[in-house]
Every structure is written in structure tokens, then in C-alpha cells.
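predicted model and sequence follow; I will ask about them next.
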Amino acid sequence: MITGKDLIALGYKPGKWFAEALAHINAHALEGETLTDYLEAHRPRTIDPDPYGKPYYRNIRAETNEELENVKSVFATMDELMRTPTVVTAAVMPDACPTGAKGQIPVGGVVAAKNAIHPAMHSADVCCSVMMTKLGDADPRTVLDAAQSITHFGGGGREDRFDLPRELADRMAANHFLNDEKSRQLAQSHLGTQGDGNHFLYVGRSAESGHTTLVTHHGSRGLGAYLYKQGMRVAENFRRELSPKTKSVNAWIPFTEEIGKTYWEALQIVREWTKLNHAALHARIAAAVGKPVDGRVWNEHNFVFRDGETFYHAKGATPLADHFVPDSTDGLRLIPLNMAEPILVVRGEATETNLGFAPHGAGRNMSRSAHKRSKAGRSDQEIFERETRGIDVRFYSGFIDISELPSAYKDADTVQRQMEEFGLGTVVDRIMPYGCIMAGDWKQDPPWRKGKQRKRK
């Protein structure tokens, strides 16, 4: 009887395939040349990274010394990423900035892979997206006040704010990745919350119509992060088996496998949850100010988009092509810049160089910590007052986060100029800023600390 030790002695690497191979070999009493022929035909073939890396489109140009270093880093990480075996093409946008280790997709990157979903390329903030609702002649301050009483930013301190629809709960229960109690609990408790980081609730007026307009920006919260964590585990198992020399951060789940199709369906469910989260907040705010919803636009900019066998991973890139957005509203998309700048309403088409995408915002030229260091010597309050003059900016936690102020982001005019230069959509309207709400530095006095204080009292 042939055993695993015998196969190892013949020079074969142990893996999942051993069990099936041994069963066949022993059932048919294979030996000698017949045995080696079978093993050679059925052993797994590993795929090495491309030695040179495939080309990609560079829709970005450095205009200052600060941008020069950023763009250089973006190209360095993309050069490494393009060695990934599944990748067929890619593009970077004017708002691109590196994040993580060399070889990891940058913010502002779009990577197309054949029959493969790369969880790290959509990241933990699955389906980060923006929704716009027009509220007619509503007073912007009234809208912002109502929103502040309804929404929630930051970690902890949540409460059940909205009911999770039964149909969505049933879809989750039928999916391998989402059918556990933790997924259900996250989907319920995070519904109606917006997170932290660069997520926001923005109120302004349409330059075209003058209508007061509400815009929210957030992703799928804990539900998406939990799915991402599971996806990375599955992808890493495939990487070790299929392409052990590929970087872990670029591991993938083959769509040709049933688990790949199940993961794709899980992503669609999380997309539906995220859109519901935006819509629930908008509906409640509209009701609070007594105004009907008059026009709505929604699009994700941190997701995986499919076109046949090709999966486009957008890490902070707005889909222009309608076939990427099945619930598109008149082909319109939203591109926020920073709290003091207009939110762009754009439309556009796929070209050879944009791959069907546009920027998702203004991006950063330096990290949050580097930006904070650059402001040393001035108080947060002083910096805040200077950069938010003329707009109503509120931090939900009550603590200023200077890493979210306008100077933390790339120059908005540069991004818009390069959008035009590289054919990345046409601006059809601008939502001019009145004010916004963000999480702020909520870790200074986190909700769980307040809870402990209440218990002690």
C-alpha cells in the first residue's frame, strides 16, 4: 500500500491533493511508470510571480516636490503588485497614495484580475461609498442639526437604530461567509452608524439647482471587515497551494472554485447592506426636516466590479462605466474632495487608459501622523479655526481631528485638473459646502470609558 511518506520520498510536496491521489493509486494498484505518470498528471502546478510585472496606466502626474515623493512610492508599489500572476491590467488615479507594504494596492488604484478575487485589494472597508439626496429648500443648518441627532460616528456606544430587513437577514443566513451569529450581530448593531477615519456626513447646496443636498460617506462597517478577515484566510490557503512565492497581501480566491462564487455573493450582500445603511439615514433625516427626497445618487468606490471573467478591484476609485453600477442613477457619480471643497457630481465612460474609473476624492500626500507633525507648534483649535472658516464643521466625539482637515489632503484643484487631463469623467454639478460632521478624535474619550465611569458612579 502506497502512503504519503512514499509520495514524499518520491519528491512530491504534501497537500490536499494527497488524499485523493492516494485513494486512486491504492484502488488501482498503480506502481512503477504508471504511478509516476499519474502523479505527474495530477500534482498541483504552482504559479510563480511574473519576473518583470505587467504594464499599467498612470493617470497621475506630480506637480510639487511633495507630490513627487508620493507618486514615486505609488509607482514602486504598483510595479511590485503587477507581478501577481492573476493580474491582467491596472491603472492609478490622480488621488493615488500608497498604503501598507510595497506591493499592496495603493489608494486610488484599480487592478483587473482574471477569474480571481483579491480580498486585500478591496480591503476591510468593503463597499466604502457615497450617497447624495436632494432636500429642496431645506435649511442646511436644520439638516445638519437633525443629522447630528440621528447618525453615529466612532467606535462603541452604538445601539440598535434600525431594523435589519428579514429578506437581507435570510440572504446572509444562506451564505457560508455570513451565516454566523457574529455577522448577524454586526449587521444589526452597526446599521445606522458611519464609522471613523475619513467618513463624513456633508450638507451643501447644488450649484446647478440651489437645492440643499445631503451626502454621506461610509462603508460596510464591522460586517464588511469581518467578511474581509474570512476572505483573507481563504485566499491565503489558496496562495500557499497555488502560488507560494506571491506576496501574502496579493493572495486570491479563484472564482472558478465554488468558494469563490460564494465569496462574490457575500460581497453583493454586504453591498446591499451598505446601501441600506446610507438610505436609512437619509430617509430619517429627510423626515426630521419635513422634506421629501428629491433625487438620489449612490455609488461605491471601494469594491470589486465584474466584467465577464475579469474582476476589477477598486481601492478608492469611482466606477464611471454603467455596467459596473447596476443601480446607476442617470450615469451620475459622486467624488468628494475635502470638507471645505465642493463634492463633484460627474459622469463619464470607460477608456483604454481609465479602465472605466475615476478618482474617489483628493487622497493624501503624507500619512496622518506625518501631517500632524507638520502642524507642530500650533494648537488643534487654532488649526481648526483657520482651515474651517466659513463652514460649519462638527466632530461627533467633541474632539478635533486635524488629520481630517483640508490641509491633510491633496490639492483639490490639482486633482480636478488631472481628471480633465487624463479623461476621468466630466463634472456636471458641484455640491457647494455648508458644513459636515465627522468622527473626530473619539479615542480621546472612548464610549467604553464613559460606560465604566457610569458603572463606578
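Thanks, I have it.

please make it C-alpha for all contacts and neighbour counts, starting now.
Noted.

helices of the stretch 201-350 of the chain, residue ranges please.
For the stretch 201-350 of the chain, the helices defined by DSSP state H, counting those that start in this stretch occupy 221-242, 258-288.

got JSON lines for those helices, with mean neighbour count too?
Listed next are the helices of the stretch 201-350 of the chain as JSON lines, based on neighbours: other CA atoms under 10 Å:
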{"stretch": "helix 221-242", "mean neighbour count": "20"}
{"stretch": "helix 258-288", "mean neighbour count": "19"}
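
need the ones you listed in CSV with distance to residue 37, can you?
Shown next, in CSV, are the helices of the stretch 201-350 of the chain (distance: least, CA to CA, whole Å):
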stretch, distance to residue 37
helix 221-242, 21
helix 258-288, 29
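
put this next to the first one:
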Amino acid sequence: MTKRINTHELLKEYHSRRGYPEIAKYAASLTGELGNDPEQILEAVEKKFGKDTSPAYRDVPVPIATFGKVGALIPKNAYDQMEVCARIPPAIRAALMPDAHKGYGLPIGGVIETENAISPGYIGFDISCMVMLSVYDIPPNAFISRRKMFADYLKASTKFGVGLEFDSPRKHAVMDNEQWNIAPKVKALQYLANRQLGTSGGGNHFADIVLISRIRANVSPEFLPMDHRVKRIGLLTHSGSRGTGHKLATHYTKMAENETKATTRNVPKGHGWLRMDTDAGKEYWEVMQLMGEYALANHEIIHSTFARSSGLQVAGTIFNRHNYAWLNSKGNYVHRKGATPAHKDEIGLIPGTSGSPSYLTSGLGNPEALFSSAHGAGRPYSRTEAKRVHSEAKFKKHMEDKNISYHGVASDETIQAYKDIEDVMAIQDGLLINRVARLEPQVVIMGGRADDGD
């Protein structure tokens, strides 16, 4: 008995075509007339419906630069995921940072350059997730003697937890930005954004008081004492665009999926994009920038509230985004999802974990890395596995040994849940960045359950 031909498999080049059900029905009807001759069936389908000339998912990925050994520091599934990203038609080149691990769409620690296209999924569900550091003109011993008081001031400066809002919304000029009127979906979320202004969320978002020691002298920032023996206290925060950013990312990621499915063949789910010569692409670009300003406003409110309540004088503040896209000098779009911009002499912040140091860095402008560096320690395995292998006794002992005061650190957010930050930094030293200062956690405040979208 002759096996009936699988017309769905035969028509894979037509799967993304509008009206595919009609094409499939027609092809199935031909099996009785033409038998099981695939070439004759395809010829008849092409004659009736025309040849599909839309761009297709690449057979071979564009070049991927890796900074760390795949299968060791970089999990194999993160590299495999990057290969999928590197096969979309707009892709030009890609890179994986040493903190890379699997995420949704683009891996965390992934960087990809695209032509005339932006992918909301490659930027991530927490649009403009970022870090900010404020340095205070206070000697460490003055802080240590009043650590609990400063910790209480910090707790009162923001709110941690999924979906939390302020009963009396905080004020910031970002809420008057005209870009809230760019689309009905954006306008509808302005109220939520206002209620969550100055909150921090959950998961890996944090507010840490850190002890800062300079490593490299005679480089920016100038407001940090050049003498490595002169230490300072700082506030390091990590959060993004909150529930508003997540809802908008979900909306535009779905839009990109639909647009891509209608124009390009065989692209896997989660890898859609918007062309930048379309209204949809231009709209998302504006929305991304609005969420960038909104995320920055959240940090500014937290930092200004803490400084005001504590009475500390701010010597200087720096920040960088690590879930964002930038237009480069070639007119292409560089997506960084969990990666820090590291152009020549560009100051960056690479957080460690709740129980390990973070670093202030100076970029070396490595073009192979798409002028990027890591954004943190990165995960060696999933949140689920981190919870499974967590040892509360080991965690508590580590924090006590390091004399770190902590609150709200979930079992999938301890030092055990991450790669060793020193291994991640060692890969980058002299290649992607130089270390400028070491930031040792003294007070760590987090929000428990994850809400970072990846």
C-alpha cells in the first residue's frame, strides 16, 4: 500500500502565506488526481497561487562572537538560542557575553545587530531594565555605625514586590511626556505607570548600599576619590519600567509576531520583528524610549528620596540601561538584552549578586562584542533548579561571614543561584572592559517573587 503524501510538510514554504488553509485544501485534493508525485503537486500549487517570494528564515546563522566557553561559562542552550536569533533575515552579526543564559527570544547576555528592524522580544519584557549608582560624601565608619538606620531609610524609599503601587503617586516630569499620547494602548497604561512610579518590583531587582573602593586611578568618574585607600558609600539600584513596560512589551512582541508571520517564512515563535520603515516599527521605537525615560525616573525618585531622608550629600550619579536598542553609526539597530554598553571609555555598572561584589567599569570598545560587556553574573541554570539546590544554611552563613544585612532575598536570587562574578569579570578584563571600582554589598533589599519577564 502506497503511503499518502504529507501535503502539510510538502507546503512548508507556504505556511506563513495568508490563505494557507485554502492552499493546503487544494494541494490535498490533488493527491487523488496526481497521486503522490510531490513535484507535480508543487508545480500545480505554484501555478494556481504563485511562488512565495517572501524572505525566509536563514539556513545558516550570521557570525556569533562568544566571550566564554560554550558548555562551561556559557550554557549550551543559550548558544543554541542565539543561533536561532542569528538566522532571522534582518540579522547582521551577534555576540554572547560571559553572563549569558537562556531567556525568551534573545538569550540574556545576548547582543544582536539588525538592519531596518527592531525586535521587541529581543529587548525583553522589562523594557529599559537598568542600574544606577549614587556616590555619597560620607566616610564608611560613619555609615557602619548607623547601618540599620540607613537600611530603614532605604526600605521606605521604594516598594518591592510584584504589582505594588503607592497610594499617593509620586511626582516626576516623565508623567507629562507627550509620548504617552502616541497610541491608545500607551495612554491606557499611563495611570498604572503613575501609581507604580518609584517602585522596584521583585525577582532580581534590588536596592543595595555598597562600599566603594577604587581599583584604577586617573579614569572617570572624577567624583569618585582617585586614591584606592579612600572608600565611599553608595546606593546601587536595579529595576526597569515596571508593569507598564511589561504590558507594552507583551503588546508589541505580539504585534511583531503577527507582522513577521505575514511577511517572512518559517520564523520560529518568539523571534518576530518590526520593520523600521513602517508605522508600527516607528511607534515601538518611540515607546521604547518613553519606557527608558520612565525607568530612569523610577531610579531618580528612589535615589532622591533616600538622599533626602538620610541627609546624605550626593557626590555624583551614573546609570546604564541593559535591556534596550540603540541606533549605531551604520544606521543599524543594536539590541542588548542583559548586556552593558561598553564603547571606548564608556562608564558601566556590572552588578554581582546579593552576596558578591559589583563593579564599576570603563569600556574598551571591542567591535567584535558589538561594543558591549556583561550586565551581571548570569545564571548557570534555571530559577527552578536554583530553588531546588538552594541551601538556606549555606546562604545565611555566607551573608553572616560577609557581614551583609539583607531583606527579601528569594532562594532563586542568592549567590548560589548565579555564576561566580569573578569568573565573568575575568573573561572581560582587558578585552571588553577595565575594572574601575569594586562595590561590596553592605545592605541588600530585594522583592522576592520574580517579575522580570525572563
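Sure, I can see it. The shown structure was predicted, so the numbers you read here are calculated from the model rather than taken from an experiment.

let me see the contact set for the spatially most central residue of the first structure.
In the first structure, the centroid-proximal residue (CA atoms, centre = their mean) is residue 302; its distance is 2.9 Å. Applying CA atoms under 8 Å, 6 or more residues apart in numbering, we find residue 302 of the first structure in contact with 122-123, 125-129, 313-318.

I'd like to know which of those residues are buried.
Among the contacts of residue 302 of the first structure, those buried by neighbour count (16 or more other CA atoms under 10 Å) are 122-123, 125-129, 313-318.

mind checking which of those residues are in strands?
128-129, 313-315, 317-318 (DSSP state E).

out of the residues you listed, which is nearest to residue 188 of the first structure?
Taking CA to CA as the measure, residue 188 of the first structure lies nearest residue 128 of these, at 18.0 Å.

that closest one reaches residue 216, doesn't it?
No: using CA atoms under 8 Å, residue 128 of the first structure is not in contact with residue 216; the gap is 10.5 Å.

the helix or strand hosting residue 142 of the second structure: what's the following helix or strand?
Residue 142 of the second structure belongs to helix 140-144 when assigned by DSSP states H and E. Using DSSP H and E, the helix or strand that follows helix 140-144 of the second structure in sequence is helix 147-155.

can you give me the buried ones in that following helix?
147, 150-151, 153-155.

quick one: contacts of that helix?
With contact meaning CA under 8 Å, 6+ apart, helix 147-155 of the second structure is reached by 143, 207, 209, 306, 309-310, 443, 445.

tell me which two of the buried residues of helix 147-155 of the second structure sit farthest apart.
Greatest spatial distance among those (CA to CA): 147 and 155, at 12.3 Å.

returning to what we had before: between the contacts of residue 302 of the first structure, which is nearest residue 66 of the first structure?
residue 316 (20.7 Å).

ok, the corresponding residue of the second structure for the closest one - contacts?
Aligned counterpart of residue 316 of the first structure in the second structure: residue 338 (TM-score structural alignment). Counting by CA under 8 Å, 6+ apart, residue 338 of the second structure touches 108-110, 322-323, 374-376.

could you measure from the counterpart of residue 340 of the first structure in the second structure over to residue 208 of the second structure?
Aligned by TM-score structural alignment, residue 340 of the first structure pairs with residue 355 of the second structure. From residue 355 of the second structure over to residue 208 of the second structure the distance is 11 Å, taken as CA to CA, to the nearest Å.

find residues that contact each of those two.
residue 441.

I'd like to check which residues are in contact with residue 196 of the second structure.
Taking CA under 8 Å, 6+ apart as the test, what residue 196 of the second structure contacts is 163-166, 169, 242-243.

from those residues, which is closest to residue 290 of the second structure?
Checking these against residue 290 of the second structure with CA to CA, the nearest one is residue 242 at 12.7 Å.

wouldn't that closest one be in contact with residue 198 here?
No: with contacts counted by CA under 8 Å, residue 242 of the second structure stays clear of residue 198, the gap being 9.5 Å.

thinking again about what came up before, can you pick out the most distant pair from the ones in strands among the buried ones among the contacts of residue 302 of the first structure?
Spatially, the most separated pair among these is 129 and 313, at 14.2 Å (CA to CA).

which among the contacts of helix 147-155 of the second structure count as buried?
Among these, those scoring as buried are 143, 207, 209, 306, 443, 445 (criterion: 16+ other CA under 10 Å).

wouldn't residue 391 of the first structure be in contact with residue 340 here?
Yes: counting by CA under 8 Å, residue 391 of the first structure touches residue 340, with 7.1 Å between them.

shared neighbours of the two, anything?
With CA under 8 Å, 6+ apart, residue 391 of the first structure and residue 340 have common neighbours 433, 435.

which one of these two is surrounded by more residues?
For residue 391 of the first structure versus residue 340, the count of surrounding residues by other CA atoms under 10 Å is larger for residue 340: 22 against 15.

what lines up with residue 203 of the second structure in the first structure?
Using TM-score structural alignment, residue 203 of the second structure sits opposite residue 197 in the first structure.

its match - how many residues pack around it?
Around residue 197 of the first structure there are 16 other residues, counting by other CA under 10 Å.

check residue 382 of the first structure too.
When neighbours are defined as other CA under 10 Å, residue 382 of the first structure has 9 of them.

name the element it belongs to?
Assigned by DSSP H and E, residue 382 of the first structure belongs to helix 380-387.

now do the buried residues in that helix.
Buried residues in helix 380-387 of the first structure (16+ other CA under 10 Å): residue 384.

list the contacts of it.
With contacts defined as CA under 8 Å, 6+ apart, helix 380-387 of the first structure is touched by 375, 400-402, 405-407.

helices - which of those residues land there?
Per DSSP state H, helices hold no members of those.

quick one: the contacts of residue 302 of the first structure as a markdown table, columns for distance to residue 259 of the first structure too.
Converted to a markdown table, the contacts of residue 302 of the first structure look like this (distance: CA to CA, whole Å):
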| residue | distance to residue 259 of the first structure |
| --- | --- |
| 122 | 17 |
| 123 | 19 |
| 125 | 21 |
| 126 | 18 |
| 127 | 20 |
| 128 | 23 |
| 129 | 26 |
| 313 | 18 |
| 314 | 21 |
| 315 | 23 |
| 316 | 26 |
| 317 | 26 |
| 318 | 27 |
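
and of the residues you listed, the nearest to residue 58 of the first structure?
Closest approach to residue 58 of the first structure among those (CA to CA): residue 317, at 13.5 Å.

list the contacts for that closest one?
Applying CA under 8 Å, 6+ apart, we find residue 317 of the first structure in contact with 93, 107-110, 301-302, 357-360.

need the counterpart of residue 114 of the second structure in the first structure.
That one, residue 114 of the second structure, aligns with residue 113 by TM-score structural alignment.
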